[in-house]
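**Q** Sequence and predicted structure below; questions after.
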Amino acid sequence: MSTGTDPLASLAVLPGVPEAVAEVRKAVDRLYGHRVMRRRAGEVTSEAALRGARASAALDGADWPLEEIRRRSDFSGDEQARAVGGALRISAEAGQLLGVWRHSPLQVLARLHLLATGDADAATGRPRRADETAAPLFPLEIAAAEGFDRSAKGVELPAAPGADEAAARLDQLARLLAGRAEGAASGTPALVVAAVVHGELLALRPFASHNGVIARAAQRIVLIAEGLDPKAICPAEVGLAELGTAAYRDALAGYLGGTGEGMARWIAHCAEALRLGVRESTAVCEAMQRGMV
């Protein structure tokens, strides 16, 4: 594989990454070949969106049962309800933003943030100012008031870069994605591109809040845009929640460290999460086939 035209291509040949890419591709292909997908693909997509949103909110501390989310129609209450509502809004609209994403990913990120915050908190749906710091990731995991064991939070993550550096790196990421959309660089597998977008947004935390749910939604959009999961039926967020925040933090620390080993660990973590998301949707398909859904 040549690395001359694709700045991400070198990541695709890191130890373990080609195997992870191949395993994910095989798992996704099996799911797309399920007989339920021939006639009920739209229902599978809707269920994946709901389950992905629930899991993404859980990673931000709002761990609600799926049936509670199905039952509720009002998500304007406390902080947890608003977090769930924001994740649901993002998940419902992410697939519709694909056309804009291809030429203006930064515009999509701004839209995702507005969806995450909701009208009542729209003022925070803007890039961080130079005098602001990003909100911590995994917010409830480090909030003693919520009863979390502070000793269990795992690897310490560095602070996000300043707003100016974050803006410059975000612009660079947007140019890279636009180049891929135009065909200038297309050799890197979708899984690797999605993992880099996910990791970079978590590293930069370009907004004052809600960066986690946005990073996970951006990963989903990349997987759709790059053709690995065009129908959005593989909720990687479910896998991330199943693997747990401690493993999430540890893998992200590898990305932030920037070493080949660390990057490979992050990509492998994203791959495993996606495989677990495939397993989740496969179970949904099996339930539909048995007439249980």
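**A** Structure received.
**Q** CA only for contacts and neighbour counts going forward, please
**A** Fine.
**Q** Please identify the buried residues of the one helix or strand residue 111 maps to?
**A** Counting by DSSP states H and E, the element that carries residue 111 is helix 105-117. By neighbour count on 16 or more other Cα atoms under 10 Å, the buried set for helix 105-117 is 105, 106, 108, 109, 110, 111, 112, 113, 114, 115, 116, 117.
**Q** Endpoint to endpoint, stretch 122-130 covers what distance?
**A** 19 Å (Cα to Cα, to the nearest Å).
**Q** Residues in contact with it: which ones?
**A** 110, 113, 114, 117, 134, 162, 163, 164, 206, 207, 208, 209 (Cα atoms under 8 Å, 6 or more residues apart in numbering).
**Q** So which residues make contact with stretch 175-184?
**A** 5, 6, 102, 103, 104, 105, 185, 186.
**Q** let's see 6 Å
**A** 102, 103, 186 (Cα atoms under 6 Å, 6 or more residues apart in numbering).
**Q** in it, what's buried?
**A** In stretch 175-184, counting by 16+ other Cα under 10 Å, buried: 175, 176, 177, 178, 179, 180, 181.
**Q** try stretch 223-236
**A** In stretch 223-236, counting by 16+ other Cα under 10 Å, buried: 223-226, 228-236.
**Q** Next: stretch 70-87.
**A** Residues of stretch 70-87 classed as buried by neighbour count (16+ other Cα under 10 Å): 75, 80, 81, 82, 83, 84, 85, 86, 87.
**Q** Check it against this one:
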Amino acid sequence: MSAPDVAASLRALEQLPGVADAVIAARDACTELRWHNALRRRIPEAAAESRVRGARASAALEGAEVDVYTVRDLMRGAVAWPTDDDPVMHTVRAAVQCTAETEHVRALVGTSPAQALARLHVGAGAPLLPADQVGRPRVGDEDSRELVEVGSAPSAEEAAERLRGLADVVAARTQAPALVVAAIAHAEVATVRPFVRGNAVVARGFERALLQETGLDPTGVVVPEIGHGHEGVAGYAGALAAYAGGTREGVALWLKHCAEAVQRGAVEGLRIADAVLAGRLT
């Protein structure tokens, strides 16, 4: 499909029932956040805290609940990672490293999405997989057993083909609504499951970076992961399963879920900005 055709298809998705209004609400929330007084001079501080809260929420969606103080200390190096073989902390580390890497792949995600995905997976996959499976898509008969609620993962060959299609979606980001592009990119990575493990964590990181690169969240203070977790793991997986079903209604449900996630993430960003302004961020 040509780039204009992909862009036209993405614009058409915005016209699905309820999607346009949800996209507008998310965009307005991001605009309100952008003009917060704290973000005139203290964007790095607020963006760093957004990554802390995003990593914690992303880990929680993987079933690993840790308090925000612990995540903050781990991300800034105030405490060392535990050395024991704790699966919960391995999952937290995957989310922390992947979310931290979004700061560095922001410039790559639009021009080289495959490279951005690989770098995000180095962060997410290193605590979970053997070294030879980190930072690369599945090959041969390698499978992914993640997100079973969505259905069986496609073969490695089909996953590679879908990733090539993802590059076309990302390339259309200047001609289609940024939120729709980011939502479809997120869903494709999460449902195609190109990696053996760490797919949903990478998908959320990729969406975060893409929201920033497209200009919808230029300060990087929105916390979309909190919005994705608003209805818990079941709500998030259910929305992805609806998308994977391929119906108009299912795709619309996912797009509205993502728009609401960004809107809630922008509200969380306002809380962060308020705390920064008041000097209450610890």
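**A** Yes, it's here. The structure displayed is predicted, hence computed values, not measured ones.
**Q** TM-score for these two?
**A** Once superposed, chain against chain, the TM-score is 0.89 (TM-score structural alignment, normalised by the length of structure 2); 269 aligned residues with a Cα RMSD of 1.9 Å.
**Q** Residue 97 of structure 1 corresponds to which position in structure 2?
**A** Counting by TM-score structural alignment, residue 97 of structure 1 lines up with residue 105 in structure 2.
**Q** thinking again about what came up before, from the buried residues of stretch 70-87 of structure 1, pick the one nearest residue 39 of structure 1.
**A** residue 87 (27.4 Å; Cα to Cα).
**Q** if we can go back for a sec, narrow the buried residues of stretch 70-87 of structure 1 to those in helices?
**A** If you go by DSSP state H, those have 80, 81, 82, 83, 84, 85, 86, 87 in helices.
**Q** was I right about the third one contacting residue 73?
**A** No. Judged on Cα atoms under 6 Å, residue 82 of structure 1 makes no contact with residue 73 at a distance of 11.7 Å.
**Q** related to what we said a few turns ago, now tabulate the contacts of stretch 122-130 of structure 1 in CSV and tack on distance to residue 25 of structure 1.
**A** Below are the contacts of stretch 122-130 of structure 1 laid out as CSV (distance: Cα to Cα, whole Å):
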residue, distance to residue 25 of structure 1
110, 30
113, 30
114, 33
117, 34
134, 35
162, 37
163, 37
164, 37
206, 31
207, 32
208, 35
209, 33
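**Q** now, the most widely separated pair of those residues?
**A** 117 and 164 (22.6 Å).
**Q** ok so, going back, of the contacts of stretch 175-184 of structure 1, which belong to helices?
**A** In helices, defined here by DSSP H, the members of those are 102, 103.
**Q** Matching residue 200 of structure 1 against structure 2, which residue comes up?
**A** For residue 200 of structure 1, the aligned residue in structure 2 is residue 188 (criterion: TM-score structural alignment).
**Q** same thing with residue 292 of structure 1?
**A** Using TM-score structural alignment, residue 292 of structure 1 pairs with residue 280 in structure 2.
**Q** which non-adjacent residue is nearest residue 6 of structure 1?
**A** residue 185 (4.9 Å; Cα to Cα, 6 or more residues apart in numbering).
**Q** Residue 233 of structure 1 too?
**A** Ranked by Cα to Cα, 6+ apart and with sequence neighbours excluded, the top spatial neighbour of residue 233 of structure 1 is residue 45, at 4.8 Å.
**Q** any idea how far the corresponding residue of structure 1 for residue 138 of structure 2 is from residue 36 of structure 1?
**A** Under the alignment (TM-score structural alignment), residue 138 of structure 2 pairs with residue 128 in structure 1. Remark: distance between residue 128 of structure 1 and residue 36 of structure 1 (Cα to Cα) = 44 Å.
**Q** cool, and residue 3 of structure 1?
**A** From residue 3 of structure 1 to residue 36 of structure 1 the distance is 39 Å (Cα to Cα).
**Q** These two - which one has more neighbours?
**A** Counting neighbours by other Cα atoms under 10 Å for residue 3 of structure 1 and for residue 36 shows that residue 36 has the greater number, 19 against 14.
**Q** The more buried one and residue 278 of structure 1: what is the separation?
**A** 14 Å.
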